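[1] Just the structure for this:
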Amino acid sequence: MGINLNPFTWWTGASWGTMLYGLRGMAQMGTDQLGNVYYEGGKDGSGRKRRWVIYEGANDASRVPPEWFSWLHHHIDDVPDRALPPVRAWQKPAIPNMTGTPLAYRPSGSLEKGGKRAAATGDYEAWTPEG
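    The predicted structure is shown next:
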């Protein structure tokens, strides 16, 4: 099913048309740790070079690491490997948006956690306009 769907879909990765025609004349600038490939070439309406990402896997913008996000949006001029300092040992790697997955954040009291929340402590006093 994947090979038959690829010419027509964009949500499961780049279509054949993008790979054959859309990236013609574009220079490959780099690859991130998730396998996304970044391109640059052509000009946009304001005269800046256009920058592109071809996702490895599902097209999800939260899967672009912060350093490549900066490059895509022209916050830095050169690719992150040359423009930014090396990653520090204490820095955690970026993670994609986990909404809709089993790893999503679910606070206590949410339906996915059983719908039970801690009892009120009694120190809450509701506001009334007369008070």
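[2] use CA for all of it now, contacts and neighbours both
    OK.
[3] Next, count neighbours for the closest residue to Gly25 other than its chain neighbours.
    With Cα to Cα, 6 or more residues apart in numbering as the measure, Gly41 is the residue that lies nearest to Gly25, at 6.7 Å, once sequence neighbours are left out. Applying other Cα atoms under 10 Å, we find 17 residues neighbouring Gly41.
[4] Following up with a second sequence; could you model it the same way so I can compare the two?
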Amino acid sequence: MSLNRNPFTWWNGATLGTWLGLRGKNRMGEDSLGNVYWEGGKDPNGVLRRWVIYSGSNDASRVPPEWFSWLHHQIDAAPDQALPAPRVWEKAAEPNLTGTHQAYRPSGALEAGGRRARSTGDYEAWTPEA
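    The predicted structure is shown next:
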């Protein structure tokens, strides 16, 4: 936490109030992106509260699937205890890349040059009289 950078801003990570609210809560673990997961207290329905403190920008797509299932009470224990080890063929989770230079841009997108392949002879435009 950078005390000078984000004492009152939530979009760069946790605010000072959030860090103070973590007193007495249990740190459950950390993922490969550096996000830290916490548990403690109960909501008005009696369900145990769980939350994440992001490392970097607050973007929910940066939560890996195993921690997503823990946050949403689909598994009870931390993922490293409740889930089997990842398979060799599994790909690592990627955050949403929209708005970045790594975002997918199809061949006709303006950012990718704005030119697409000409249509083949199998396309016939619709007309209302037809």
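[5] Now the TM-score, please.
    Once superposed, the chains reach a TM-score of 0.92 (TM-score structural alignment, normalised by the length of structure 2), with 129 aligned residues with a Cα RMSD of 1.4 Å.
[6] ok so, going back, quick check, the residue nearest to Gly25 of structure 1 in contact with Arg51.
    Yes: with contact defined as Cα atoms under 8 Å, Gly41 of structure 1 reaches Arg51; the gap is 6.7 Å.
[7] Relative to Gln28 of structure 1, how far out is the residue nearest to Gly25 of structure 1?
    9 Å (Cα to Cα, to the nearest Å).
[8] can you give me how far stretch 90-108 of structure 2 is from the chain middle?
    Averaging C-alpha positions (Cα atoms, centre = their mean, to the nearest Å) puts stretch 90-108 of structure 2 13 Å from its chain's average.
[9] sorry, back to before: now the residue nearest to Gly25 of structure 1, what's its secondary structure?
    Under DSSP: H, G, I helix; E, B strand; the rest coil, Gly41 of structure 1 falls in the strand class.
[10] Likewise for Asp81 of structure 1?
    Classification of Asp81 of structure 1 by three-state DSSP places it in helix.
[11] so what corresponds to Met28 of structure 2 in structure 1?
    Matched by TM-score structural alignment, Met28 of structure 2 corresponds to Met29 in structure 1.
[12] ok but that match is inside a strand, no?
    Yes: secondary structure of Met29 of structure 1 (three-state DSSP): part of a strand.
[13] what's the single longest helix in structure 1?
    Counting residues, the longest helix found in structure 1 (DSSP state H) is helix 66-72.
[14] quick one: contacts of that helix?
    32, 51-53, 76-80, 84, 94 (Cα atoms under 8 Å, 6 or more residues apart in numbering).
[15] Closest to Asn4 of structure 1 out of those residues?
    For the contacts of helix 66-72 of structure 1, the closest approach to Asn4 of structure 1 (Cα to Cα) belongs to Val53, at 23.0 Å.
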